[in-house]
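Asker: Let's see this in three dimensions:
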Amino acid sequence: MLRTSAASFITRRAFHVSSVRAIKEGDKLPSLEVARKSPGDTVDIHKLFSDKPKAILFGVPGAFTPGCSKTHLPGFIKLADELKKKGIDYVACVSVNDPFVMTAWGESQNNNNGEVELLADPTGALAKAMDLNFDASAALGGHRFKRFAAVVEHGKVKKLFVEPDKTGLNVSLAENVVKTL
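Answerer: Next up is the predicted model:
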């Protein structure tokens, strides 16, 4: 009898599963808070990009990690002037780190003129909302952003470059993004 009741309950019970939908070209950035230089200095990512005619948001698996520190962030800092010539008026990098780590990372990368604003997604909420997160527990202690870059116009993703293997250094690099502008 118990078996029948449980089976009956399961077949009658309507399960609602909300699937996360990956952000794609044409989508608006989600309306979620990220931190700037401290936990109390937050900004809604959608609002931040809504007033920008043409901007870039790129994400990295982690501050101070080799690929992010040797190639990804330095590329956007180095090409800041070229990006401006191509009409980009704002560049931001986001990572699942705390804002203090992101600030220290920017200082260590000589981002002293603010060529790239560093944004912290400490809980990974933005990475999850964009479905650009992956489980990096073995290497980085938790879920992290896949490596990506997005050209954003007034809060809407116009071009999206996501590394197919999550962490590679290919399609999302500054050198490759600038070629498409």
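Asker: okay, CA-based contacts and neighbour counts for the rest of this
Answerer: OK.
Asker: Tell me the secondary structure at the residue positioned nearest the centre of the chain.
Answerer: Nearest to the mean C-alpha position of the chain, counting by C-alpha atoms, centre = their mean, stands residue 59 at 3.7 Å. Three-state call for residue 59 (DSSP: H, G, I helix; E, B strand; the rest coil): strand.
Asker: Please list all residues in contact with the closest residue to it other than its chain neighbours.
Answerer: Using C-alpha to C-alpha, 6 or more residues apart in numbering and skipping the chain neighbours, the partner closest in space to residue 59 is residue 94 (4.8 Å). For residue 94, the contact set (C-alpha atoms under 8 Å, 6 or more residues apart in numbering) comprises 57-60, 118-121.
Asker: part of a helix, is residue 94?
Answerer: No - using three-state DSSP, the assignment for residue 94 is strand, not a helix.
Asker: One more sequence to fold, the one below, so I can look at both together:
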Amino acid sequence: MSIQIGDPLPDALLQQVGDSIEPVDSATLFTGRKVVLFAVPGAFTPTCSERHLPGFVEQFDAFRAKDVDVACLSVNDPFVMQAWAQAQHVPAGLHMLADGNGEFTKALGLQLDATAYGMGLRAKRFALYAEDGVVKQLWVEAPGEFKVSSAEHVLEQLS
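Answerer: The predicted model follows:
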């Protein structure tokens, strides 16, 4: 069963990437904050690199103006996430999170079986808004779509 509005975010260890790679507990990341977490099926994949992450990079200041942190999650290793962040010119403060083994994604119940494409288990494309570690809004894309988890859509919902 997937996470629902009103549920607390699960506790898991993630890797946060930037200039360095640091382990971060999800509870530490989400407790006491307003956060939009969006997930992509894979770093460097077409929609993720051409539209999803770039939208949040472009709208980053608009989220910060609402006192909302932004985090990007992918079931990739932290070195891939670090290279992707550099290639996409991700601003400091936009949390890039590697869920290398998919433990957090699995705990959310939002896994995508991409084995038919040689990609293994990944995260579904989604976005959620949480306050103090509790899901307040959730947008999960239908297979092959990119609508409700876009930065623009999420910003509209937070207005």
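Asker: So after superposing, what's the score?
Answerer: Once superposed, chain against chain, the TM-score is 0.93 (TM-score structural alignment, normalised by the length of the second structure); 157 aligned residues with a C-alpha RMSD of 1.6 Å.
Asker: pretty sure the residue nearest to the centre of the first structure is in contact with residue 95, am I right?
Answerer: Yes - the pair residue 59 of the first structure / residue 95 is scored as a contact, 5.7 Å apart, by C-alpha atoms under 8 Å.
Asker: picking up where we left off before, please pull up the equivalent of the residue nearest to residue 59 of the first structure in the second structure.
Answerer: Aligned counterpart of residue 94 of the first structure in the second structure: residue 73 (TM-score structural alignment).
Asker: circling back: and the residue nearest to the centre of the first structure, what does it touch?
Answerer: 93-95, 145-149 are the contacts of residue 59 of the first structure under C-alpha under 8 Å, 6+ apart.
Asker: try 6 Å this time
Answerer: 93-95, 147-148 (C-alpha atoms under 6 Å, 6 or more residues apart in numbering).
Asker: Now list the buried members of those residues.
Answerer: Buried subset of these (neighbour count, 16 or more other C-alpha atoms under 10 Å): 93-95, 147-148.
Asker: what's the closest of these to residue 45 of the first structure?
Answerer: Checking these against residue 45 of the first structure by C-alpha to C-alpha gives residue 94 as the nearest, at 10.1 Å.
Asker: how close does that closest one sit to residue 3 of the first structure?
Answerer: 50 Å (C-alpha to C-alpha, to the nearest Å).
Asker: ok, now residue 86 of the first structure?
Answerer: 66 Å.
Asker: go on, residue 38 of the first structure?
Answerer: Taken as C-alpha to C-alpha, the span from residue 38 of the first structure to residue 3 of the first structure is 54 Å.
Asker: Identify the residues contacting the lengthiest helix in the second structure?
Answerer: Longest helix in the second structure by number of residues (criterion: DSSP state H): helix 78-87. Residues outside helix 78-87 of the second structure that contact it (C-alpha under 6 Å, 6+ apart) are 17, 98.
Asker: The helix or strand just after that helix vs the first structure, mean deviation?
Answerer: As assigned by DSSP states H and E, the chain's next helix or strand after helix 78-87 of the second structure is strand 95-98. For strand 95-98 of the second structure, the mean deviation from the first structure after alignment is 0.6 Å (mean C-alpha distance after the TM-score superposition for the first structure).
Asker: can you name the residues of the first structure that the next helix or strand after strand 95-98 of the second structure overlays?
Answerer: Scanning the chain past strand 95-98 of the second structure towards its C-terminal end, the next helix or strand to appear is helix 103-108 (assignment: DSSP H and E). Under TM-score structural alignment, helix 103-108 of the second structure corresponds to residues 125-130 of the first structure.
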